[in-house]
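Participant: Here's a sequence, model it:
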Amino acid sequence: MSKNKINRVALVVLDSVGIGYADDADEYGDLGANTLGHIGDAVGLNLPNMARLGLGNLAPIGGVPRNLNPEGAFGIAKEVSKGKDTTTGHWEIAGEILEEAFPTYLDGFPEEIINEFSKRTGRGVIGNKVASGTAIIDELGDEHVATGNLIVYTSADSVFQIAAHEEIVPLDELYRYCEIAREMLQVGRVIARPFIGADGAYSRTANRHDYALEPGDNMLSRLKAAGQDVCAVGKISDIFAGKGITQSIRTKNNMEGVDATLKFLGEGNKGLIFTNLVDFDMHFGHRRDVWGYKRCLEEFDVRLPEILDALRDDDLLIITADHGNDPIFKGTDHTREHIPILLAGKHVDPVRIGFRQSFKDIADTIEELLMGVESEGSFAKTAIR
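Facilitator: Model (predicted):
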């Protein structure tokens, strides 16, 4: 394989679009979860463009038929890292496997942590429990507006989330509080969750900001060190604490994420364009909105041809996910699932790349194609002609 066949990879993560429960799902209480399968069974999915690439060949998905002549390569990957959150999934995609899960706080954060956080911010804290982000601002929004106390909550994931009204706590101030929490805690992410509204009618804004732990050496840092461009779209820069990123565009929704990806594809960069499309997870998975999730998937599929048409001859497109969030399943948390992998581009051989033993195989493949670093996990020789 000529190492110059592929000079740029667009890696698009459909946040939470899992394709069936993992082998160890029982350890996470997720036995039976299947994000794509259950949505297809419940309401049907019209995804002709992802079907062209072979999505329907991976598993039974209602409305997504098998394709006897797929235009892309396709496969499924399992997660090795401990955990089922966004940070863990993305880090493994980038080549870093976590041997220990980030800490979680299913009974709320210990009193000493809350007291220290309150002391450092100068504000009281309310909530401090596992909760849905929309439900807790409905429950505690009025009290927050009246007192200025910060709404702190968590989930089954390793997160410390701070919700505050933008007119009560200005964004810069909220972000500073998140930086304080980031210094204090070893959770996977600290997340700013600003909202607006009045008199019990509150809604979250698009000014969310994530503060992740800094990852170790990974695909992004190695590509940057080798002189490659690493262009981040959406919350990718947040997930990796900016490490290894050369350019970044923040987005407020999936369609802005597609627009930003197209912008980078239209420029003369080389290396990696790394995109996260978060609406599937944030707006529909956690809220168990199966119809909204369906529409969100179909909206992306409608725009997929724009991405395909924007690819240069030396580009590779990889579409994947980071975990599941089955809107039919119990609870409101992520689900431990396998992820789909779809590949497209001029040099892609339309083959099955099989069942990959780690999300890390994606990083191994990208590093082989862009830097000539071969590894056993790479599927470059299988999928690229």
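Participant: From here on, just use CA atoms for contacts and neighbour counts.
Facilitator: Will do.
Participant: Distance of residue 35 relative to residue 109?
Facilitator: 30 Å (Cα to Cα, to the nearest Å).
Participant: Who has more neighbours out of the two?
Facilitator: For residue 35 versus residue 109, neighbours defined as other Cα atoms under 10 Å are more numerous around residue 35 (30 against 17).
Participant: Show me what counts as buried in stretch 376-383.
Facilitator: For stretch 376-383, the neighbour count (16 or more other Cα atoms under 10 Å) marks 377-380, 383 as buried.
Participant: Which secondary structure state does residue 75 sit in?
Facilitator: strand (DSSP: H, G, I helix; E, B strand; the rest coil).
Participant: Tell me how many other residues surround residue 212.
Facilitator: For residue 212, using other Cα under 10 Å, the count is 21.
Participant: one more to line up against the first:
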Amino acid sequence: MSRTVIVVIDGFGVGAMPDAGALRPGDVTADTCGHVLDHARTFGARPLRLPMLGALGLGLVHPHPDLARRTHLPVAAGRAALGYPGADTFAGHQTMMGADFSHVTVARLAAHLDEVTEALRTAGHRVERLDGRPLLVVDGAVLVHDNLEADPGINWNATGRLEDLAFDRILAIARTVRAVAPVARVIAVGGHADGPLPRYVRDGDGGTVGLDTPATGVYRNGGLEVQHLGAPLDHTRQLPALAARAGIPVTLVGKAADILAGETAVRRPAVPTADVFAHTLEAVRAPGDDALVVANVQETDLAGHQQDPGRYGAVLEQTDAGLAALVSLLDRPGDRLVVTGDHGNDPTIGHAYHTREYVPVLIHRPEATGVELLPDAHSLADVGATAAASLALDPTALANGTRIGRTDEVA
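Facilitator: The predicted structure is shown next:
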């Protein structure tokens, strides 16, 4: 009997990876966890209170003085490198579930204009560049462009106005682009803009050129349709599929419900942190001996994008309370609570992009007798492999990942 719950605190990093400054040199100082704690101590009414994260071993991973160095819980604690290029929620979750993202690159559309143009024309579309700039106008209505809301080169978009054509036509163009794109995601976007889309084209960071999507008004005008087309993956070799084949019920909560595959999974999309934990606790309380629950706490990531360390800290405290409720329920031998992140999002860094940081790997094991300090994992895929082992599944059935430490055994 085993219930394994993976809680991903979106955008929760514990310090810059060695290559964090490759795109933005200032990111070498990124430390989401430390800087949020510093902000609360310096500018807040009091230091943050994170007793459960401390009990789960966060202070063993991060040296901040406001984090406890000892824990009374049986835990295994370490940190993981991301194991995929850039710092992206979609790639992070897919990798964590056991995907191999070694074939995915960070690339500007400008470097692949010829092959994208050829693919679209072969599919019967009319394609031209906009004023000679490195983005494409397809059928006179859809812009294919760099995504300016993520790190440069992470994602491309295909955006059209629903006044001009139906979303299924925008999606068909995006699928053709996806077939030749080397990046993690191609995002089809259809909405009601305030004016012609070329009016909102601008230069982005890192030599990108794209649509200032928030400025178009599509996020506020209603009727927005979006579909994320991820890089080709063998979802049958990811953790949810592996668990489902073994007859283990799978529940995906929060953003995990939107971006992870699993034909038989119960999906509970939610953004408010209270709702995320309510759905997660409900799944743990459900009858049955075995379960896999993957939940994403998104509001931390939103606070990072907003560069709001005060809000980030408040969400962390709310998350801490939710984790305490989970620990009280996961009390059977074989149960596991895994707390981790998918990338960093330092709300003090001075820009609204993700930061390339190590993430914590905190594992509660109710039947263990001590604390295990884990070696650095090379990839988030190792988190998925470790969770597979805790469910008595074969980690080698995943496309990627190696079990960390002895976390499926009694210490």
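Participant: that older thread, and which of the buried residues of stretch 376-383 of structure 1 is nearest residue 350 of structure 1?
Facilitator: residue 383 (7.2 Å; Cα to Cα).
Participant: Not counting its neighbours along the chain, what's nearest that closest one?
Facilitator: residue 349 (5.1 Å; Cα to Cα, 6 or more residues apart in numbering).
Participant: Next, count neighbours for the one you found.
Facilitator: 20.
Participant: Could you do residue 74 of structure 2 as well?
Facilitator: 21.
Participant: Same check on the one 4 residues further on?
Facilitator: Close neighbours of residue 78 of structure 2, defined as other Cα under 10 Å, add up to 24.
Participant: Likewise for residue 393 of structure 2?
Facilitator: 17.
Participant: which residues touch it?
Facilitator: By Cα atoms under 8 Å, 6 or more residues apart in numbering, residue 393 of structure 2 lies in contact with 242-243, 246.
Participant: With distance to residue 96 of structure 2 and secondary structure added, can I get these in a markdown table?
Facilitator: Shown next, in a markdown table, are those (distance: Cα to Cα, whole Å; DSSP: H, G, I helix; E, B strand; the rest coil):
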| residue | distance to residue 96 of structure 2 | secondary structure |
| --- | --- | --- |
| 242 | 13 | helix |
| 243 | 14 | helix |
| 246 | 19 | coil |
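Participant: buried subset of those?
Facilitator: So, by 16+ other Cα under 10 Å, the buried ones in the contacts of residue 393 of structure 2 are 242-243.
Participant: In JSON lines, list the contacts of residue 393 of structure 2 along with distance to residue 62 of structure 2.
Facilitator: Formatted as JSON lines, those follow (distance: Cα to Cα, whole Å):
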{"residue": "242", "distance to residue 62 of structure 2": "32"}
{"residue": "243", "distance to residue 62 of structure 2": "32"}
{"residue": "246", "distance to residue 62 of structure 2": "36"}
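Participant: Closest one of the contacts of residue 393 of structure 2 to residue 7 of structure 2?
Facilitator: residue 243 (16.9 Å).
Participant: Longest helix in structure 1, please.
Facilitator: Ordering each helix of structure 1 by length in residues (DSSP state H) puts helix 290-310 first.
Participant: count of residues packed around the counterpart of residue 275 of structure 2 in structure 1?
Facilitator: Taking TM-score structural alignment as the criterion, the aligned counterpart of residue 275 of structure 2 in structure 1 is residue 256. Residue 256 of structure 1 has 16 neighbours, counted by other Cα under 10 Å.
Participant: so which helix or strand takes in residue 256 of structure 1?
Facilitator: Per DSSP states H and E, residue 256 of structure 1 falls inside helix 254-265.
Participant: Run the angle between that helix and helix 290-310 for me.
Facilitator: Relative orientation of helix 254-265 of structure 1 versus helix 290-310 (axes from the mean of the first three to the mean of the last three Cα atoms, to 10 degrees): 10 degrees.
Participant: in helix 254-265 of structure 1, what's buried?
Facilitator: 254-262, 264-265.
Participant: With respect to residue 361 of structure 1, which of those residues is nearest?
Facilitator: Nearest member of the buried residues of helix 254-265 of structure 1 to residue 361 of structure 1, counting by Cα to Cα, is residue 261, at 22.5 Å.
Participant: Next one: that closest one from residue 284 of structure 1, what distance?
Facilitator: 22 Å.
Participant: Give the burial count for residue 119 of structure 1, as a bare number.
Facilitator: Under the criterion other Cα under 10 Å, the count of neighbours that residue 119 of structure 1 has is 11.
Participant: how near is it to residue 183 of structure 1?
Facilitator: 14 Å.
Participant: before we move on, what about residue 39 of structure 1?
Facilitator: Residue 39 of structure 1 is 39 Å from residue 183 of structure 1, by Cα to Cα.
Participant: So for those two, which residue has more residues nearby?
Facilitator: Between residue 39 of structure 1 and residue 183, counted using other Cα under 10 Å, the more crowded position is residue 39 (22 against 10).
Participant: Skipping its backbone neighbours, what lies nearest the more buried one in space?
Facilitator: Per Cα to Cα, 6+ apart, closest to residue 39 of structure 1 is residue 290, 6.3 Å.
Participant: who touches the corresponding residue of structure 2 for the one you found in this structure?
Facilitator: Under the alignment (TM-score structural alignment), residue 290 of structure 1 pairs with residue 309 in structure 2. Taking Cα under 8 Å, 6+ apart, we find residue 309 of structure 2 in contact with 35-36, 39-40, 303, 347-348.
Participant: 10 Å instead, please
Facilitator: 32-33, 35-40, 43, 300, 303, 315, 346-348 (Cα atoms under 10 Å, 6 or more residues apart in numbering).
Participant: what do you get for residue 185 of structure 1?
Facilitator: Applying Cα under 10 Å, 6+ apart, the residues near residue 185 of structure 1 are 103, 113, 159-160, 213.
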